[in-house]
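> need a structure here:
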Amino acid sequence: MRFEDLAGVSRAVAATPARNAKIELLAAALRGLAESGDERTVSAGAGYLAGELRQRQTGVGYASLRDLPPPAAEASLSVADVDIAFQRMSELSGKGSQAARKAEVAALFGAATDAERRLLVGLLSGELRQGAQAGLLADALARAAGLPLATIRRALLLAGDLKAVAVDALLGGAEALDAYRLTVGRPLSPMLASSAPNATEALAATGVPAAADIKIDGVRIQVHRDGEVVSVYSRSLDDITARVPGVVAAVAALDVTSVVLDGEAVGVDPDSGRAIPFQETASRAARRDGVSILHPFFFDILHLDGADLLDEPAATRWAALERVVPPALRVGRTMLDTPEAAEEAFARAVAESHEGLVIKSAAAPYDVGRRGAAWVKVKPRHTLDLVVLAVERGHGRRRGWLSNLHLGARDPQTGGFVMLGKTFKGMTDEMLRWQTERLQALAVEESEWVVRVRPELVVEIAFDGVQTSPRYPGGVALRFARVLRYREDKRPEEADTIDTVRAIHKGMP
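Below is the predicted model of the structure:
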């Protein structure tokens, strides 16, 4: 398939407001990819429609896109050509790699027309905002492959990779997707929680009976054990086994043959035995020297000794968890059957300095990758997970650092982000140094005062309220926003939505 054709589809999808029309455009493009019969073309092309590269890192930043050669007059690139070029860029390292990567970028952009270059820039910057988010692509893939949407969604949940599912659905059909199973050793998308303003509303959403789990201020982990082999994965499905020996040792000691556990890992101070702050826990989990000591707390079990438990009611999974995981490795849990019990559990959690509760339906299956009413989190303060869209250069004491963050909520309709305001509050000197280095690496455009960045970095923001604001495109802005912590364990597509912000605004006096 020609890359020019994919660029045309991308433009058409961005210009089309109707959901069904977007789906049909995407489905037609997917069918075109399938006609190639080539796995690379299908995988790369499906990724490009979603704004993703097959290569997680290419090393191409804003500076690499300067001084490009003139665009090509005629299209000549195929989807596979572009993927091969990105692959070469991703494999460059060591001395001379920067110059070699710049040469690769120049060769690719020199062979691309104006329309193709716009798509290339969108892919490299992470800002391909055409409204083709995962839900639309799942619908389009089902339509293109002639398969039930439920089959596509189940495969996406178990594989956690749209590109792989596209290859199997379009080239292998139903038989290939029927082979998808929970595989011990292969991570799956974690179940997610929605939010409620209080415990009573959370319980109303889940129904009774339900459980109130202590919300631990740690990093999400998924642990797979197959015989003597233990593997640990992050929320973003990265393999972090070598970085968390304490977690590995704890699961290796369990009296099981095979198991898949869901939980949180928390850094524990060796002297006091108390949990350390999240920012330090996240830093330890990100270290690559294999000496991070994090303690696991598990709250769910997805597989046990050859039996998959995904579709079992939560109460059945919890009973299995209690049989094989000792109390010291389990999240604190209180069973609920009334709103009064829920409010008491929440007050107790806050009094004990926990982050809040996650209230969970006892009847719900483990709905991987979804954020629904089966799990509902409650916190004692207003917080949102937002995406950094840009940052302003500091002045005065902060001169030389990137300081004032431009914050955006996810727009589920367009796949883009809606700016809610700015903040420079809540940052320590250490955080300023870290974010300056991190955001410079994400820069896509710079001016004298503002650096626009790829929308990849998620930050948790506390705020006092939401107010009407004609200044920002969403019509609302945060009051007294301040940074709590960066959430490198979250992807931008997991950030809170503008709909959530508007709901908070509507519910405020």
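
> rest of the way, CA atoms for contacts and neighbours
OK.

> what's next to stretch 130-145, contact-wise?
Residues outside stretch 130-145 that contact it (CA atoms under 8 Å, 6 or more residues apart in numbering): 10-11, 13-15, 19, 22-24, 26-28, 30-31, 49-50, 148-149, 152-153, 166, 169-170, 173, 412-416.

> try 7 Å this time
By CA atoms under 7 Å, 6 or more residues apart in numbering, the surrounding residues in contact with stretch 130-145 are 10, 13-14, 23-24, 26-28, 30-31, 49-50, 148-149, 152-153, 166, 169-170, 173, 413-415.

> skipping adjacent residues, who's closest to residue 321 in space?
Residue nearest to residue 321 in three dimensions, not counting chain neighbours: residue 301, with 5.8 Å by CA to CA, 6 or more residues apart in numbering.

> state the distance from the one you found to residue 67.
Plainly put, residue 301 is 53 Å away from residue 67 if you go by CA to CA, to the nearest Å.

> quick one: which of those two has more around it?
Neighbour totals were compared for residue 301 and residue 67, and residue 301 leads with 27 against 9 (other CA atoms under 10 Å).

> I'd like the structure of this one too, to check against the first:
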Amino acid sequence: MTIQTFTSYLESLSKTASRNEMTVVLAKLLSKSSSDEVDKVCYLLLGRLTPKFEGIEFQMATKSMIKVIALAYGSNVDEVTKIFKQKGDLGVVVAQLQPKADRPLADVGKRAHQGEPLQITTVYDKLLKIALEEGSGSVERKIFGFSELLKSLDPLSAKYMVRIPVGALRLGFSDMTLLDALSWMAMGDKSLRKLLENAYNVSADIGLIAKAFKEKAGKGIVHLKATPGIPIRPQQAERLGTAEEMIEKLGTSVAEWKLDGFRVQVHIISSKLKIKSSKFKTQRKQMQLGEKRSDKEVQIFSRSLENTTHMFPEIVGEFRKLDVGSAILDGEAIGYDPKTSKHLPFQETIQRKRKHGISDIAQKIPLRYYAFDLLSLNGESFLEVPFNERRKKLAELFEKKGKKLDPKTVTIAEQVIVSTPEALRKQFDESVKQGFEGIMVKKREAVYTAGARNFNWVKFKHMGVGKLADTLDCLVMGYYAGQGKRSGFGIGAFLVKV
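Prediction:
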């Protein structure tokens, strides 16, 4: 597929407001994409180069892109800046400046390709190379590399490519719409959406799903399983108003402390792990795109599937001691006072969310990880295993393989079996005394429903309250200018103070 064909679909999508119409347009685009292109097409449609958990970003702000445009089209930074302030969209700036560039437009999109149209895979590879530039002089190399790419693009392609590095593509759909489009591509309707979503929940990489589906249709995705290095969309909890409702809904259940910290999914990948499955190899190859993470044993992912390994050095260090081939654990990390060992409120724990100065803040606010679920062990998925059996395997893992783990940093969440409302309320009171925010009530025989919010898990945070305990009073402090599709509104988002 040529880059011109791809961006012509982007132009069509930008003018489409109906979600169903978008799905049809996307289905046509995905249908035209080859199996070698479709993963890259999906990433670019979302304004990315890789799955979100890969964490590969351009690190190019609007000012850098203004320099790129000026260099590509023989303009000056002041002129480009002036036009950008008027238009509020780098794509519109390019559309205005490119025809004025001192070069034959007949060569646009064909330079260095001997008359052959520029392919989307070629553009993707160049974008990835630019994003992976690092070290001394990387900013200058990125600006030069992107300006050279712009010179080779047709006007429409340039308009959309300059929006990607600054996160301004904003076509108005998400990964879930792409799942609908894949179903529509194959069936002409959304009948395969559930099958596709189930696969995505277990392997949250839209490019991997699209590629497997393109190659072998439904057979390509039904065999996808939990894979260390590719995050699983976390199970989420519902709410019920009273202890009586919870017991009536779940029956005899398990109560665990409700921790107010970071949801942390830990992936352990031993360097000694022997990979025999060809499918597993394919997934690991996808995970190691750009060779940014291939040498790491422990990966940590957030609730929103971001790679947050760098934020938790003490947890990573402890799990390197766990004597397993591979494993995926679900749990929560919460800060504690190193002098008293008492848990800290979320307002203090959240200070650990940063990119710099991590060693210093880790000394001030150490974290304790409470594992409450085991999703995979040594290549075997436990997602379809009942919770009480998963919990038993988790306890056995820590008992047999985790003797070197420091319990101050890594431990198992405590749990109690409850069968009456009175017992449930008693556990709630005890959790509050221990400094927790309430309890999680879990159905013992339930499987782990990745990506779902259902009544297999129920939050019990406020006695007798099944909704927000209070409203928030906010003061509007400012706003962000609308970009992409939001440029016509003027305002993209509000900045508020609580």
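
> picking up where we left off before, would you agree the residue nearest to residue 321 of the first structure falls within a helix?
No - using DSSP: H, G, I helix; E, B strand; the rest coil, the secondary structure at residue 301 of the first structure is strand, not a helix.

> residue in the second structure paired with it?
Matched to the second structure by TM-score structural alignment, residue 301 of the first structure sits across from residue 374.

> how about the contacts made by its match?
Under the criterion of CA under 7 Å, 6+ apart, the neighbours of residue 374 of the second structure are 328, 329, 330, 390, 391, 394.

> residues near the fourth one, how many?
Which is residue 390 of the second structure. The tally of other residues near residue 390 of the second structure (other CA under 10 Å) stands at 23.

> need the counterpart of it in the first structure.
With TM-score structural alignment as the matching criterion, the partner of residue 390 of the second structure in the first structure is residue 317.

> what about that match, distance to residue 302 of the first structure?
With distances taken as CA to CA, residue 317 of the first structure is found 7 Å from residue 302 of the first structure.

> which residues are in contact with each of the two?
Between them, residue 317 of the first structure and residue 302 share these contacting residues under CA under 7 Å, 6+ apart: residue 309.

> closest one to residue 305 of the second structure out of the contacts of residue 374 of the second structure, please.
Each of the contacts of residue 374 of the second structure was checked against residue 305 of the second structure using CA to CA; the closest is residue 330, at 12.4 Å.

> what number of residues lie near that closest one?
Neighbours of residue 330 of the second structure (other CA under 10 Å): 22.

> what's near enough to touch it?
264, 265, 266, 371, 372, 373, 374.

> let's verify it: helix, strand, or coil?
When classified by three-state DSSP, residue 330 of the second structure comes out as strand.

> which non-adjacent residue is nearest it?
The spatial neighbour of residue 330 of the second structure that comes closest, neighbours along the chain excluded (CA to CA, 6+ apart), is residue 265 at 4.6 Å.

> these two touch, right, that neighbour and residue 329?
Yes - applying CA atoms under 7 Å as the test, residue 265 of the second structure and residue 329 come out as touching, 5.7 Å apart.

> of these two, who's got more company?
When residue 265 of the second structure and residue 329 are compared on other CA under 10 Å, the one with more neighbours turns out to be residue 265, at 29 against 20.

> distance of that one from residue 370 of the second structure?
Taking CA to CA as the criterion, residue 265 of the second structure is separated from residue 370 of the second structure by 11 Å.

> what residues are shared contacts of the two?
Counting by CA under 7 Å, 6+ apart, the contacts common to residue 265 of the second structure and residue 370 are residue 331.

> let me know the secondary structure of the closest residue to residue 250 of the first structure other than its chain neighbours.
Leaving aside its chain neighbours, residue 250 of the first structure sits nearest to residue 296 (7.7 Å; criterion: CA to CA, 6+ apart). Using three-state DSSP, the structure places residue 296 of the first structure in strand.

> do residue 57 of the second structure as well
Relying on three-state DSSP, one would call residue 57 of the second structure coil.

> need the contact list for it.
Taking CA under 7 Å, 6+ apart as the definition, contacts of residue 57 of the second structure comprise residue 131.

> could you do residue 326 of the second structure as well?
In this structure, residue 326 of the second structure makes contact with 228, 268, 269, 270, 377, 378, 379, judged by CA under 7 Å, 6+ apart.

> did I read that right, the second one in a strand?
Pointing back at residue 268 of the second structure there. Yes - with three-state DSSP as the criterion, residue 268 of the second structure is part of a strand.

> measure it to residue 354 of the second structure for me?
As judged by CA to CA, residue 268 of the second structure and residue 354 of the second structure stand 22 Å apart.

> the more surrounded of these two?
The residue with more neighbours, out of residue 268 of the second structure and residue 354, is residue 268; 27 against 12, by other CA under 10 Å.

> ranges for the strands of the stretch 251-400 of the second structure?
For the stretch 251-400 of the second structure, the strands defined by DSSP state E, counting those that start in this stretch occupy 253-257, 262-269, 298-301, 326-335, 367-377, 380-381.
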